[in-house]
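# for reference, the sequence and a predicted model appear below.
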Amino acid sequence: MVLQLKTVDKLNITFLVDNTIEWFTKLPPGFTHEAPLHIMKHGHARDPVTGIPILEFEKYCCGAHGFSAVIETEIEGSEPQLTLFDTGPESLSIARNIASLQIPVERITNLILSHWHSDHSGGILSFLRLRQASSPAPVQPCVVDVHPSRPIARGIAPPQVGRIIGQLAADPKFEEIEELGGVVSKHDEGHVVAEGTVYVSGEIPRVTSWEQGLPGSVRWVEDEGEEGKWVPEEHIMDERYALVDVKGKGLVIFSACSHAGIVNVVRDAIDKFKRPIHMIIGGLHLATPDLLDRIAPTVDFLAHKIQPPPTYVLPMHCSGFDVKVALQRELGEGCLLAGTGIRVKVLGDEEGEKGIVVPRVEV
């Protein structure tokens, strides 16, 4: 299935939900902040006296603890394919931000859920309702691509506390998704979607010594004939990443939370596709005090152990401040502080494709 991935000529990314709203950071060519999108493209009410567009903040995006991105892939001569990668934590932020960014939800035909955590799955039903309401005529069904191992419940038991302090909100049930027009597609192995332009991984190999999952993660299980109970589940084995291969640029990787470890993700992508890494996007999950010792080897790998190194790293969502500082120190302008509402355009390069090399990974 991996060999069916097609190289695309154009890739557009819209960050629909993220913890951060970022309006002012310097961005390279191809990246656009939210405010210019509204002022130049969406139209604003104008002050009747000055004639200047008014920044109507109630129509702008909001941040939320979660992640969601619209991935638009295009091969020259074919229709663009729109794929939604995760949906944020709840119904409000995704609905507001879809309206703010004027996302054509009826054109999104694939939804990829990276893993069963509600800060990524919480907006699924809201999104499907918006699709149904987007047109008076029936819309094309949306394939909802999920790992089959949906948990009954997941909880948080920080090692320093020694007990379960909270339970995540329930993920949508398969039946609920189907009732709203979603077509549930269960996969635990790598495959392609969006007419072969987006790869969704299977189980991510855990080979890096310091990337040991999410400490304190627990899962509720109910074995037949026994009472339900909480069991440790630090490795979150249902987590998957997605990627797109852009002509002349290489792989653009979407790793929503990196519970498997971003180094494990990158190594798996390079091993499977033998293509350079153009961009790494998403949560690196290195924010909490008990994970800070993972920052140095992670940054060292991304900055020095891959040749050629990634062109850009976008640490978002659950990455944390410290790893952003460390990545900027090593990568300079190659580390970008992206957030909700930012759009990215990656154009393929026919001439650049001739110079593509297989990356070398130092173990």
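Yep, that arrived. Numbers count the residues shown, from 1 in each chain.

# CA atoms for contacts and neighbours, from now on please.
Noted.

# and the most centrally placed residue in the chain, how far from K272?
What sits nearest the mean C-alpha location of the chain, by C-alpha atoms, centre = their mean, is A256, with 4.1 Å. A256 sits at a distance of 19 Å from K272 (criterion: C-alpha to C-alpha, to the nearest Å).

# got it, and V207?
Distance, V207 to K272, using C-alpha to C-alpha: 15 Å.

# quick one: which of the two has more around it?
Neighbours were counted for V207 and for K272 using other C-alpha atoms under 10 Å; V207 has more, 15 against 11.

# OK, contacts around that one?
N264 (C-alpha atoms under 8 Å, 6 or more residues apart in numbering).

# which SS class is it?
coil (DSSP: H, G, I helix; E, B strand; the rest coil).

# spatially, which residue comes closest to E189, not counting chain neighbours?
Closest residue to E189 apart from its sequence neighbours, by C-alpha to C-alpha, 6 or more residues apart in numbering: G202 at 3.8 Å.

# on that earlier part again, OK, contacts around the residue nearest to the centre of the chain?
F67, D86, S114, Y241, I281, G282, G283, L284, H317.

# at 7 Å what do you get?
F67, S114, G282, G283 (C-alpha atoms under 7 Å, 6 or more residues apart in numbering).

# S91 too?
Shown in contact with S91 (C-alpha under 7 Å, 6+ apart): G122, G123, S126.

# helices - which of the residues you listed land there?
With DSSP state H as the criterion, helices contain S126 from among those.

# in addition, the following structure is provided for comparison:
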Amino acid sequence: MIKDLLLEVDEVKITIIMDNTVDVFMTGNEIVHRFNSSSNCPLIADDGFSPIVAEHGFSAMIQVKCGNKQGTVLLDTGMSPGGILHNMTALGINVNDMQAIILSHGHADHTMGLPGIIEKLGSHQIPLIYHPDALLDRKIIMPNGYELNISPPKLTACQQEKIAFIEKSDPTLLVDNMVLVSGEIARTTDFETGFPIHYTKCNDQWENDPVIKDDQCVIVNVRGQGLVVITGCCHSGIVNTIHYAQALTNNQQVCAVLGGFHLTGGIFEKIIPATIAELQKINPTYLMPGHCTGWSAIHQIAQAMPKAFIPNNVGTTLVFKAK
């Protein structure tokens, strides 16, 4: 059973490498560490961009420790081919320190940085953990008929040689059982019903795919603090995702939930009140909604749960230690 195998860790650090917002002067505290914007940080980096950049994408580094064991994994790779590499340089992150790459799902805003990451890898293969649907072609058809391609990148043969492909729909334990990838998430709420304008190409045919089965999260259990749940876009629904993490681990205590909650736009804004009501019942100690959560949902969450709310920002590192 997963609940018996997942270790309680002494510490987890989650660094937001890529997200939709950046503010180099945002303040932190003992748990929330912000990007260092001291006087020795130039306004323009060597490549002509800001030292740290934001884009409509997501990527996070997750570092865990338990006794003398430690490990590092990468969740998602952002939207642009070079954005994640730019921010990794600014944050002093070495791609070759990663022991695995996890795809929360296969959409372009979480996968397009993957080829660039692979090119920076050394000679050893790195595991890539993903759901069987994650590498399929995807698109969104807007109400006006406009089609937006959100397919993942196609890896070259040379790039594929650097990857150990781990295709699974069920949960996966990584780095000495300190990190849990949820696998396919059970849909149990009556209001988180998916993305009705989303399509997937199967057997050369485009099919309406509102469910997006490949959506998965990462779970870490911090001793005495509870679960830390990191999401990509959370197409499963943030409440479904938390409930599934609790069920997998047989642990109701939630320390923190962060990442994209996918509550932006007219389709999803109507479920914000129901989502917040359920989040209040779950009562996580900390919430840091980002990426596709949307302006309206982020502000309503901040107002409804001010003690738990943490403003999101590229370059932020959250540190949760065992009690």
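Structure received. Note that the structure is a prediction, hence the values are computed from the model and not measured.

# sorry, back to before: what about the second structure, which of the contacts of A256 of the first structure hold up?
Compared against the second structure with both residues aligned by TM-score structural alignment, their matches' C-alpha atoms under 7 Å, the contacts of A256 of the first structure retain F67, S114, G282, G283.

# and those, which is closest to V266 of the first structure?
Checking these against V266 of the first structure by C-alpha to C-alpha gives G282 as the nearest, at 12.3 Å.

# map that closest one across to the second structure for me.
Using TM-score structural alignment, the partner of G282 of the first structure in the second structure is G259.

# how many neighbours does its match have?
26.

# my read is that it contacts P289, right?
Yes - counting by C-alpha atoms under 7 Å, G259 of the second structure does reach P289; the two are 5.4 Å apart.

# among the kept ones among the contacts of A256 of the first structure, who's most crowded?
Result: F67 is most packed of those (other C-alpha under 10 Å), 31 neighbours.

# helix or strand for the residue in the first structure that K120 of the second structure lines up against, which one?
Aligned by TM-score structural alignment, K120 of the second structure pairs with L130 of the first structure. According to DSSP states H and E, L130 of the first structure maps onto helix 124-133.

# tell me the helix or strand right after that helix.
Note on helix 124-133 of the first structure: by DSSP H and E, the next helix or strand toward the C-terminus is strand 142-146.

# quick one: what's aligned to G232 of the second structure in the first structure?
Match for G232 of the second structure (TM-score structural alignment): A256.

# next one: that match from I124 of the first structure, what distance?
Distance, A256 of the first structure to I124 of the first structure, using C-alpha to C-alpha: 15 Å.

# for D4 of the second structure, see how far away S123 of the second structure is.
S123 of the second structure is 35 Å from D4 of the second structure, by C-alpha to C-alpha.

# residue in the second structure paired with I71 of the first structure?
Under the alignment by TM-score structural alignment, I71 of the first structure pairs with I62 in the second structure.

# returning to that earlier point: what's next to the helix holding L130 of the first structure, contact-wise?
Taking contacts as C-alpha under 7 Å, 6+ apart, the residues outside helix 124-133 of the first structure that touch it are T87, S91, A95, V105, E106, V139, I177, L180, G181, G182.

# which helix or strand contains the counterpart of the first one in the second structure?
Under the alignment (TM-score structural alignment), T87 of the first structure pairs with T77 in the second structure. Element membership of T77 of the second structure, judged by DSSP H and E, is empty: it is in no helix or strand.

# residues contacting T77 of the second structure?
Neighbours of T77 of the second structure in contact, by C-alpha under 7 Å, 6+ apart: F58, S59, I84, H110, T111, M112, G113, L114.

# swap in 8 Å and give it another go.
Contacts of T77 of the second structure (C-alpha under 8 Å, 6+ apart): 18, 57-60, 84, 109-114, 117.

# top of these by neighbour count?
Counting neighbours by other C-alpha under 10 Å, M18 comes out on top of the contacts of T77 of the second structure with 33 neighbours.

# ok so, going back, max pairwise distance over the contacts of helix 124-133 of the first structure: which two?
Greatest spatial distance among the contacts of helix 124-133 of the first structure (C-alpha to C-alpha): S91 and V139, at 20.2 Å.

# tilt between the helix holding L130 of the first structure and strand 142-146?
Per axes from the mean of the first three to the mean of the last three C-alpha atoms, to 10 degrees, the angle that helix 124-133 of the first structure makes with strand 142-146 is 170 degrees.

# S201 of the first structure versus the equivalent of T249 of the second structure over in the first structure, what's the distance?
When the two structures are superposed using TM-score structural alignment, T249 of the second structure falls opposite F273 in the first structure. Distance of F273 of the first structure to S201 of the first structure, computed by C-alpha to C-alpha: 12 Å.

# swap in D171 of the first structure?
For D171 of the first structure relative to S201 of the first structure (C-alpha to C-alpha), the value is 20 Å.

# ok, how many other residues are close to G290 of the second structure?
29.

# what do we get in the first structure for it?
That one, G290 of the second structure, aligns with M316 by TM-score structural alignment.

# helices along the stretch 151-300 of the second structure, start to end?
According to DSSP state H, counting those that start in this stretch, the stretch 151-300 of the second structure carries its helices in the segments 157-161, 238-249, 266-269, 272-282, 295-304.

# can you say which of these is nearest to I197 of the second structure?
Set against I197 of the second structure and scored by C-alpha to C-alpha, the helices of the stretch 151-300 of the second structure come closest in helix 266-269, at 9.5 Å.

# now the closest one: buried residues?
Using 16 or more other C-alpha atoms under 10 Å as the burial criterion, the residues of helix 266-269 of the second structure that qualify are F268, E269.
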